[in-house]
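Trainee: sequence-free structure coming up:
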């Protein structure tokens, strides 16, 4: 599957903002709801024996919420006033979201720095690489340079490595024909980020392996 997108039926302006906002709300609602539940337990006089469990739930959910916000600021937003990001700090953003899951991530990015578009593409690509391993496996994230081209690559290897139909469409820059918009928008956002920077996104899927490669101007 290569980078080749039709221009019809693709979201723009408010429609695109609505889809991104919807995904973020979906991501935030789980830890936010868990924090609220933990606080309700703390206030319930009949549930004082569950105080330790409530505090643990609040702590874990707050950590998840902070990780989501930090990731989203770079992956979907304008991030900070910084114009460049180090490989180490980008790795921390991704690991903050993916740690504790079934898949492991090997961050082989090194210490080079990345522009905002490159950073946005890299962490979205890394997250989607890990997401291609719902039953576990190994995700390897690497970067290489060739002349004026910077290649960001994610390899997902596992017995059930796969991409959903929505993700396949999004990664090809194609409109969503069926399925869930929430499963489509982040892959499409990655394609849009790479495409708008003058790059190309290539996706390959075979038994036990999914590879995402973004070729961007360096």
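Mentor: That came in fine, so what should we check first? No experiment lies behind these values; they were computed from the predicted model shown.

Trainee: C-alpha only now, for contacts and for neighbours.
Mentor: Will do.

Trainee: counting by contacts, list what the host helix or strand of residue 201 packs against.
Mentor: Per DSSP states H and E: residue 201 is located in strand 200-206. Packed against strand 200-206 by the contact rule (3 or more Cα pairs under 8 Å, 6 or more residues apart in numbering; DSSP states H and E) you find helix 165-171, helix 181-196, strand 209-217.

Trainee: at 6 Å instead, please
Mentor: strand 209-217 (3 or more Cα pairs under 6 Å, 6 or more residues apart in numbering; DSSP states H and E).

Trainee: tell me how far the strand it packs on is from the chain's mean position?
Mentor: 14 Å (Cα atoms, centre = their mean, to the nearest Å).

Trainee: so for it, what gets flagged as buried?
Mentor: Of the residues in strand 209-217, those buried under the neighbour-count criterion (16 or more other Cα atoms under 10 Å) are 209, 210, 211, 212, 213, 214, 215, 216, 217.

Trainee: ok, structure two:
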């Protein structure tokens, strides 16, 4: 897979995730144009505000996880990464986020890796739950740990395969674009990614990078 293919896959993911909140904005505006009842108009405004916030939160997250978020500097404030995760998963109150990152900043690629791993684990919590994110430096290595726990964990086998082995025959399915990016970020930095067994009730994803 080349850079253009990856960019296309990530754009597809972004469009897919924005389709729902942007569509809700469009529907809300259409309702507002025809609705005369004050209470219903107020409700429409509430729905518009929720959809606009959801769209903005997704864009902020994907800017850091997939794009050139953080500007041209070599590192990103970890609180910015935390806010992006909270905006993505905390809005519907289905996923509780635990943040155990003491570092003030991380390299841009380490931040992207952390966010993509958290996205994969968060998406696997199909009925909600808890998502814990931790980072620490030990023995000259940077350890990233993501733990997902909930009533049902569903991790796509293609995503699992891609995050561990990369692409097969240079091909990556659209749903595994983030997993391929995570795999590439880790391996190009001289690191590795580990996942818990599929049968486990708790999803654990760990990554080790040179500090």
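Mentor: All right, it came through fine. Remember, it's a predicted structure, so these values are computed and weren't measured experimentally.

Trainee: for the two chains, what TM-score is obtained?
Mentor: Between these two chains, after superposing, the TM-score reads 0.88 (TM-score structural alignment, normalised by the length of the second structure); 206 aligned residues with a Cα RMSD of 2.1 Å.

Trainee: circling back to that earlier point, between the buried residues of strand 209-217 of the first structure, which is nearest residue 199 of the first structure?
Mentor: The closest of the buried residues of strand 209-217 of the first structure to residue 199 of the first structure turns out to be residue 216 (Cα to Cα; 4.3 Å).

Trainee: can you find the partner of the closest one in the second structure?
Mentor: Using TM-score structural alignment, the equivalent of residue 216 of the first structure in the second structure is residue 209.

Trainee: which residue packs closest to its match, ignoring adjacent ones?
Mentor: Excluding its sequence neighbours, the residue lying closest to residue 209 of the second structure (Cα to Cα, 6 or more residues apart in numbering) is residue 191, at 4.4 Å.

Trainee: tell me, the longest helix belonging to the first structure lands on which residues of the second structure?
Mentor: In the first structure, ranked by residue count with DSSP state H as the criterion, the top helix is helix 14-43. Counting by TM-score structural alignment, helix 14-43 of the first structure pairs with residues 4-33 of the second structure.

Trainee: next, the buried residues of the matching stretch.
Mentor: For stretch 4-33 of the second structure, burial by neighbour count (16+ other Cα under 10 Å) applies to 6, 9-11, 13-14, 18, 21-22, 24-25, 28-29, 32.

Trainee: so which bits of the strand holding residue 201 of the first structure are buried?
Mentor: Within strand 200-206 of the first structure, the residues that count as buried by 16+ other Cα under 10 Å are 200, 201, 202, 203, 205.

Trainee: quick one: it to chain centroid distance?
Mentor: With Cα atoms, centre = their mean as the basis, strand 200-206 of the first structure stands 16 Å off its chain's centre.

Trainee: that strand to strand 209-217, inter-axis angle?
Mentor: Between the axis of strand 200-206 of the first structure and that of strand 209-217 there is an angle of 170 degrees, by axes from the mean of the first three to the mean of the last three Cα atoms, to 10 degrees.

Trainee: okay, the angle between strand 200-206 of the first structure and helix 181-196?
Mentor: Using the same axes, to 10 degrees, strand 200-206 of the first structure lies at 130 degrees relative to helix 181-196.

Trainee: in the second structure, what residue corresponds to residue 66 of the first structure?
Mentor: The alignment partner of residue 66 of the first structure in the second structure, by TM-score structural alignment, is residue 56.
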